[in-house]
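Visitor: Below are the sequence and a predicted model; questions follow.
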Amino acid sequence: MRFRSVCKLWRELIDDPHLSTMHTRKDTVLLHHHAGTISAFTPRTSDDASMNLRAMFKSPEIKRCKVKAVGDGLLCLRHEGFKPQKDIWYIANPITKQVLKLPKPPTECECPYGCAYGIGLDRSSATPKVVRVFFPSYESCFSYTLGAEVYDLRERCWRRPRTSKVSIFPPRVGKGAILSEERAICAKGGIHWFKETDLAGQGFDPKIVSFDLGKEEFSLLRPPKFKNPGSETGLFEVRGSLAIANHSLARRVEVWVLESSSSSKWTKRYKIEFAAFPDNVKVCVTPRRVRCVGEIDGEMVLVNFWGMHCFAFYNPKQRRSSRGFDFEHVPHVSLSHIFAFTPTLISLHL
């Protein structure tokens, strides 16, 4: 990045998103964020069963922030205010060590359920975009319209697409959140949120709310039919595609991958059998207490946050576990601190 100052032509070439897309390694890594420091999990030694944290990037601007969305090598972080209107949002690239504070969106959120953010790359223009999803107004008849605003990093401004609305019922009132508190997932040029059963479980089907970054419009996807959807279900990204895991089963975790968004066609791609794990790793894969967070080097990564804090790696082709690592010694670890990440050289200063 130091060569950006050589001349105008070099700066334009280096900042071109297509250059970073072509030359960035696509290896996925596990990252940890706490108190403004972003670190990578690495094994202590090849034969050790514990993990170390290697600091990659530290910024005082994001010291009190939480990572709320990950997409195409970029992070979206929130500094929580005493009410949603006072939240401060940032985007960061841990590889280029850049942080950008987002300007305040033009539209005030009148609905008490707050808003949700996502981040990703518009593949048609190779432009990073931030999406803010919110209810424009509160309607007592429970007929809500979900709206969006888009922050374009090239244009450096918020805009509200004309075709950005979709009718949807409100979230569980008790949670006070517009969508699931899990992170927004970026896959195949879209941002996705899992929406649990509405109105405290009064019979409405769960849905996946998707926003196409190129068309800048919403769509609703139906997830696979699970017996116990909701808190035992999680979205993540696998090889660029949207995936959903069913963690509610006693003997295995099932991973489904979206084949077609237009028809909501899902394929059961992986079955992670708990019986395939050796005894020294089974403590990492307690049924209903693990979460699948992504794929690294062809292996599915399961994380356990209840009881013993540890990772377990499962090879779907060989149908066995290859290794397990504990991170009991790592402070401040929770589901909100760990995420799968694919590096990029995309600059935040286009």
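Guide: On my side now, so go ahead.
Visitor: only C-alpha atoms for contact and neighbour calcs from this point on.
Guide: Will do.
Visitor: which residues sit in contact with Phe194?
Guide: 179-180, 206-209, 234-235 (C-alpha atoms under 8 Å, 6 or more residues apart in numbering).
Visitor: at 7 Å instead, please
Guide: 179-180, 207-209, 235 (C-alpha atoms under 7 Å, 6 or more residues apart in numbering).
Visitor: one more structure, for comparison:
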Amino acid sequence: MKTMMMLFPEIAADILSRLPVKSLKRFRCVSKSWCKEIDSPYFINTHLKRSSQAHTHLSLILRDTTKLCTVDLDSPDFTSIELKSNPLKSDHCATEVMGSCNGLLALLNSDFRIALYNPSTREKKMIPVSPLELPNDLDDSKVSSLFNFYGFGHDPVNEDYKVVRFIHFYGDSPDGFFHCEVKVYSLKSNSWKRIDDYPYDLRFILPPDYHPRCRRGYGVFANSAVHWKATVVGKGKENGSDLILAFDLGAEEFKIIPQPDYSSNEHEMNVGVLGGCLCVFCNRNCEQVEIWVMKEYGVKESWTQLCTVIAKLQVKEFWLHARPLAYSKGGDKILLELDNRFLVWYDLRRRKSKIIKIRGAPPIFIAEISVGSLVTLNGGGEGQTSGKDTQEKRKTRKKRAGNSWFRMQTWKTMDMERMDGDLYLLFSDTGPQELNVSFLGNIVFRAL
């Protein structure tokens, strides 16, 4: 017998905003109104914010020598599945993930072949190639090689997505490096532009470490800026010291981020992101890693030491370097990548680790975190509407909720179950059914 219920539009939208993209793609087929609602910028933004805040709908993107794979962290069994819709898939070279932001991946498989890709919706866009522009005072005959560094993120000021490209020219000069070319690609304009105010007394990792180094110096995105570890060149006592270089995507300006007061300078520092906050992780003498999180962006005093992971005590396998990737749903654990070979959940309270066994994972990999989202590549934007549009939408919803009910045709059965005095809506895969969901007094509707 069919379950007959009635449902307010707000409750339906609230439930839908908690579901994974895979389910939402099916629910777009319910009706034209549902398709319009799910495709709206307001809903896309609500879904993204809810997933980001709750640490849900997260996936691991694993890269080996020839392919990209995805692992659903919400799944009870961790299985690696190849991303066959990878726009840069090649049998001859690896596709690298230079950045991940709001469910979009920035990919490249050569120095200049770049694509933006949403693995949840399979939408993709090839980025036009931008030619090299050598500095005016640089003789190209003296350039022996060049090194590329990239970053990717969201510009909330202009509702745009941008790729930052650094090119360090290496050759016949006192320290081996020449000036650097910096260009920024805008998804909204689909074009590149040159940035001229790069601080030329900074450089990224040294050439001997360039190719074997994890992630090859790709920037990490947090607080509307892309961040890299950089090294000071030719400033007396500061020569060779590390710092955090940031590029603000809205203002398109460089800045230096203050670092925490480390307990010791004997470490290898690098930058990352945890829960949307900038973090640094310091690997010390292959014995332990310290992880710091910047609670208030740009404020030195807000650096908080999250944990110290002791190598010998945590995992039986020997490892040299650890990199934090993400928080668990409850926020009580962090996901660590060890030496591009292992993934572990580290319990912050109990100070214990557990290795994650992933079926079909390559023996050596580089991992990135991606959140499932409906963000599109049709000109940028995080999925926000203007204040006026949002107010009009709310007025329409309020009026509609007060005068009418909501009917839906779904591809899943929705059932009801009482738990702790609340009424829960449960989804199952038993087939199509028409649902009229009624709002019953003070009963609370929640999506599991």
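Guide: Received it, and whenever you're ready, just let me know what you need. Not measured: the values here are computed from a predicted model.
Visitor: Which of the contacts of Phe194 of the first structure are still contacts in the second structure?
Guide: Retained in the second structure (both residues aligned by TM-score structural alignment, their matches' C-alpha atoms under 7 Å) from the contacts of Phe194 of the first structure: 207-209, 235.
Visitor: Just the ones in strands from those residues, please.
Guide: 207-209, 235 (DSSP state E).
Visitor: which one of those residues is nearest Asp122 of the first structure?
Guide: Val209 (17.5 Å; C-alpha to C-alpha).
Visitor: what's around that closest one, how many residues?
Guide: Using other C-alpha atoms under 10 Å, the number of residues around Val209 of the first structure comes to 20.
Visitor: That one -> the second structure?
Guide: In the second structure, Val209 of the first structure lines up with Leu245, judged by TM-score structural alignment.
Visitor: What's the separation between that match and Val184 of the second structure?
Guide: 16 Å (C-alpha to C-alpha, to the nearest Å).
Visitor: ok, now Asn265 of the second structure?
Guide: 34 Å.
Visitor: So which of these two has more stuff around it?
Guide: Taking other C-alpha under 10 Å, Asn265 of the second structure and Val184 do not tie; Val184 has more neighbours (21 against 10).
Visitor: tell me the SS of that one?
Guide: strand (DSSP: H, G, I helix; E, B strand; the rest coil).
Visitor: How about Phe112 of the second structure?
Guide: Under three-state DSSP, Phe112 of the second structure falls in the coil class.
Visitor: Around the nearest residue to Asn315 of the first structure once chain neighbours are set aside, count how many other residues there are.
Guide: Nearest residue to Asn315 of the first structure, sequence neighbours excluded (C-alpha to C-alpha, 6 or more residues apart in numbering): Glu299, at 4.6 Å. Other residues lying near Glu299 of the first structure total 18 when counted by other C-alpha under 10 Å.
Visitor: Please give me every residue in contact with Glu299 of the first structure.
Guide: By C-alpha under 7 Å, 6+ apart, the contact set of Glu299 of the first structure is 313-316.
Visitor: Could you do Leu146 of the second structure as well?
Guide: By C-alpha under 7 Å, 6+ apart, the neighbours of Leu146 of the second structure are 167-170.
Visitor: ok, so what distance separates Arg160 of the first structure from Ser167 of the first structure?
Guide: For Arg160 of the first structure relative to Ser167 of the first structure (C-alpha to C-alpha), the value is 16 Å.
Visitor: between these two, which one's more packed in?
Guide: Arg160 (18 against 14).
Visitor: Touching, that one and Ala148? I think so.
Guide: Yes: Arg160 of the first structure lies in contact with Ala148 (C-alpha atoms under 7 Å); the separation is 6.3 Å.
Visitor: Could you pull out the helices in the stretch 101-250 of the second structure for me?
Guide: Using DSSP state H, counting those that start in this stretch, the stretch 101-250 of the second structure contains no helices.
Visitor: Then the stretch 201-350 of the first structure?
Guide: 279-282.
Visitor: all strands for it, in order.
Guide: With DSSP state E, counting those that start in this stretch as the criterion, the stretch 201-350 of the first structure has strands at 207-212, 217-221, 233-238, 241-246, 252-260, 265-273, 290-296, 299-304, 310-315, 320-326, 338-341.
Visitor: Let me have those in JSON lines, adding distance to Cys186 of the first structure as columns.
Guide: JSON lines is the format used below for the strands of the stretch 201-350 of the first structure (distance: least, C-alpha to C-alpha, whole Å):
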{"stretch": "strand 207-212", "distance to Cys186 of the first structure": "9"}
{"stretch": "strand 217-221", "distance to Cys186 of the first structure": "14"}
{"stretch": "strand 233-238", "distance to Cys186 of the first structure": "7"}
{"stretch": "strand 241-246", "distance to Cys186 of the first structure": "8"}
{"stretch": "strand 252-260", "distance to Cys186 of the first structure": "13"}
{"stretch": "strand 265-273", "distance to Cys186 of the first structure": "17"}
{"stretch": "strand 290-296", "distance to Cys186 of the first structure": "12"}
{"stretch": "strand 299-304", "distance to Cys186 of the first structure": "18"}
{"stretch": "strand 310-315", "distance to Cys186 of the first structure": "23"}
{"stretch": "strand 320-326", "distance to Cys186 of the first structure": "27"}
{"stretch": "strand 338-341", "distance to Cys186 of the first structure": "11"}
